[in-house]
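>>> What follows is a predicted protein model with its sequence.
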Amino acid sequence: MVGAVLTQNTAWTNVERALARLTGRIALTAEAILALDEADLADALRPSGYFNIKARRLRSFCEGFLAGGGLPGLAALDTAPLRRHLLAIPGVGPETADDMLLYAFARPVFVVDAYTRRVFTRLRLLRGDEGYETIRTAFETALGADVPLFNAYHALIVRHGKEVCRKHPRCDTCCLRGGCPAADEQDHALLTNARSRP
């Protein structure tokens, strides 16, 4: 859950470095995080970027976590009230809450991230301007309530988005190329450019 807060606007490798620094100073518990001076917490989180903001958000999360009864209290809640509780914590938005629900609480909630939007917009399965809840509901409806499937599917999307369907896509190596309109457009543009050269 701490990782879900820290991964906002940064790569996971930076989060791992921040977690290593943090766990080198304190135990990774809500109580220990709240007991740590905010400046020291921010310093520990420095590798994750936006470290002052993330220190405040992490403290808010820990307060909300404890107010909800910690892991036993929150885990006892049904998914909808648990999601509402998480979303009520300052700094926890839909993606962060759903990340926690899926990975920490094993709830069948699909996580929509920038990779999901990019890959499925290029495949023309999304327009690109849909709201978070619309996309999440579409995935959950299409895939059914299946936690292991959501875990695997989301991990594959993230991997594909990082390695192949990047901001500047590597369509020539893409396993989805045959059914991807964006790859066809890129091929057409490359062909047009090649023909226009003397």
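The structure has been received and is ready for your questions. Residues are numbered from 1 along each chain as shown.

>>> use CA for all of it now, contacts and neighbours both
OK.

>>> which residues are contacting the helix or strand hosting Leu191?
Remark: Leu191 resides in helix 181-196, with elements defined by DSSP states H and E. Contacts to helix 181-196, defined as C-alpha atoms under 8 Å, 6 or more residues apart in numbering, come from residues Arg122, Leu123, Arg124, Cys171, Arg177.

>>> Would you mind listing the residues in contact with Arg59?
Here Arg59 is in contact with Ile33, Leu34 (C-alpha under 8 Å, 6+ apart).

>>> out of the contacts of helix 181-196, what pair is the most spread apart?
Arg124 and Cys171 (15.0 Å; C-alpha to C-alpha).

>>> Those two: who's more crowded?
Set Arg124 next to Cys171 and count neighbours by other C-alpha atoms under 10 Å: Cys171 wins out with 19 against 14.

>>> ok, Phe110 to Asp98 distance?
7 Å (C-alpha to C-alpha, to the nearest Å).

>>> quick one, strands of this structure?
Here the chain has no strands by DSSP state E.

>>> what residue is smack in the middle of it?
Asp113 (5.2 Å; C-alpha atoms, centre = their mean).

>>> got the buried residues for the helix holding Leu191?
Within helix 181-196, the residues that qualify as buried by neighbour count (16 or more other C-alpha atoms under 10 Å) are Ala182, Ala183.

>>> swap in stretch 58-77?
Within stretch 58-77, judged by 16+ other C-alpha under 10 Å, the buried ones are Leu58, Arg59, Ser60, Phe61, Cys62, Glu63, Gly64, Phe65, Gly68, Leu74, Ala75.

>>> just to revisit the earlier point, which one's more surrounded, Phe110 and Asp98?
Phe110 (27 against 24).

>>> surely that one meets Glu140?
Yes: with contact defined as C-alpha atoms under 8 Å, Phe110 reaches Glu140; the gap is 6.2 Å.

>>> Let me know how buried the nearest residue to Arg127 once chain neighbours are set aside is, in neighbour terms.
Of all residues not flanking Arg127 in the chain, Thr121 sits nearest, at 5.7 Å (C-alpha to C-alpha, 6 or more residues apart in numbering). Residues near Thr121, counting by other C-alpha under 10 Å, number 17.

>>> Comparison target below:
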Amino acid sequence: MRALYQHLAAAYGEQHWWPADTGFEVMVGAILTQNTAWTNVERALARLQARIRLSPEAVLGLAEPALAELIRPCGYYNLKARRLRGFCAALIEAGGEAALAAMPTEPLRRWLLGINGIGPETADDILLYAFERPVFVVDAYTRRLFRRLGTIDGDAGYEQIRQRVEAALGPDAACFNAYHALIVRHAKAVCRARKPACDLCALRRRCQQRGGD
């Protein structure tokens, strides 16, 4: 796990991820990016921020249809508007970001997972990027890369992968941040789902599935 991280870091350098100005913007982005590309989330966030100053109270101040229309570019906009409003209401009821920041990581993760529409990946995005907790995010890019390298079995579950990385690297939020960003960069640029650019891959000597699945 550490050698793979070092290879990717040498190939791509610092990624400066997650792209957001505030913790709450990270939380909103984590919900909006479900099942869509980040470029669509950026468009949705720009439309939303042109209308309101981003805060839980301001989001709840928008009627659900109006919110859905603003975030339309991110897809599934009616569902995501409902989820985002539910999250904002829960955040306010819990005492806001400061109250959540005071919680230990595991209780905070359980709190996030208890909110409708927040699954493990979204919860871990928020934990790592909004609260700087040492939690590794497992996404489709991670699964694809690790599977092709033979690092994980094809049927490995989310928690199994997450815990394996965390056990191998230790509780290091900065490392997990950089590692996830590097995996996303590599998977988008080289280790693509279709027509992977194996001849350009810095990891090609380690890969068990050159040429893709």
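The structure has been received and is ready for your questions. Keep in mind the model is a prediction, meaning the values are calculated, not measured.

>>> just to revisit the earlier point, what's the match for the residue nearest to the centre of structure 1 in structure 2?
Taking TM-score structural alignment, the alignment pairs Asp113 of structure 1 with Asp139 from structure 2.

>>> quick one: the nearest residue to its match once chain neighbours are set aside from Tyr76 of structure 2, how far?
Residue nearest to Asp139 of structure 2 in three dimensions, not counting chain neighbours: Glu121, with 6.6 Å by C-alpha to C-alpha, 6+ apart. According to C-alpha to C-alpha, Glu121 of structure 2 stands 18 Å off from Tyr76 of structure 2.

>>> out of the two, which sits in the more crowded spot?
Glu121 (20 against 15).

>>> What's that one aligned with over in structure 1?
Aligned partner of Glu121 of structure 2 by TM-score structural alignment: Glu95.

>>> go on, Gln208 of structure 2?
So, by TM-score structural alignment, Gln208 of structure 2 is matched to Pro181.

>>> which residues does Ala76 of structure 1 contact?
So Ala76 of structure 1 contacts nothing (C-alpha under 8 Å, 6+ apart).

>>> Please pull up the equivalent of it in structure 2.
By TM-score structural alignment, Ala76 of structure 1 lines up with Ala102.

>>> And its match, how far from Leu149 of structure 2?
If you go by C-alpha to C-alpha, the gap between Ala102 of structure 2 and Leu149 of structure 2 works out to 38 Å.

>>> now do Ile31 of structure 2
For Ile31 of structure 2 relative to Leu149 of structure 2 (C-alpha to C-alpha), the value is 29 Å.

>>> which of these two has more neighbours?
For Ile31 of structure 2 versus Leu149, neighbours defined as other C-alpha under 10 Å are more numerous around Ile31 (23 against 19).

>>> Distance of that one relative to Ala94 of structure 2?
Distance from Ile31 of structure 2 to Ala94 of structure 2, by C-alpha to C-alpha: 18 Å.

>>> Equivalent analysis for Ala173 of structure 2, please.
Counting by C-alpha to C-alpha, the gap from Ala173 of structure 2 to Ala94 of structure 2 is 24 Å.

>>> Same check on Gln6 of structure 2?
39 Å.

>>> swap in Ala58 of structure 2?
Taken as C-alpha to C-alpha, the span from Ala58 of structure 2 to Ala94 of structure 2 is 17 Å.

>>> For stretch 136-143 of structure 2, give me every contacting residue.
With C-alpha under 8 Å, 6+ apart, stretch 136-143 of structure 2 has contacts from 121, 124-125, 128, 152, 158, 161-162, 165-166, 173, 176-177, 180, 183-184, 187.

>>> swap that for stretch 86-106 of structure 1, sorry
1, 4-5, 8, 57, 60-61, 64, 75, 79, 83, 107-113, 132, 147, 150-151.

>>> let's go with 7 Å and repeat that
Defining contact as C-alpha atoms under 7 Å, 6 or more residues apart in numbering, one finds that stretch 86-106 of structure 1 is touched by 1, 4-5, 57, 60-61, 64, 75, 83, 107-113, 147.

>>> in stretch 168-179 of structure 2, what's buried?
Neighbour-count burial for stretch 168-179 of structure 2 [16+ other C-alpha under 10 Å]: Ala173, Cys175, Phe176, Asn177, Ala178, Tyr179.

>>> Oops, could you answer that again for stretch 1-15 of structure 1 instead?
Buried residues in stretch 1-15 of structure 1 (16+ other C-alpha under 10 Å): Met1, Val2, Gly3, Ala4, Val5, Leu6, Thr7, Gln8, Asn14, Val15.

>>> for the fourth one, what are its contacts?
When contacts are counted by C-alpha under 7 Å, 6+ apart, Ala4 of structure 1 touches Thr96, Asp99, Met100.

>>> Which residue in structure 2 aligns with it?
Match for Ala4 of structure 1 (TM-score structural alignment): Ala30.

>>> From Gly117 of structure 2, how far off is its match?
Ala30 of structure 2 is 11 Å from Gly117 of structure 2, by C-alpha to C-alpha.

>>> Ok, Ala174 of structure 2 next?
27 Å.

>>> Then Gly154 of structure 2?
25 Å.

>>> Who has more neighbours out of these two?
The neighbour count for Gly154 of structure 2 versus Gly117, taken as other C-alpha under 10 Å, is higher for Gly117 (19 against 12).

>>> where do the helices sit along structure 1?
Along structure 1, the stretches classed as helices by DSSP state H are 2-6, 12-23, 30-35, 38-44, 51-67, 70-75, 79-87, 94-103, 114-122, 132-143, 147-163, 181-196.
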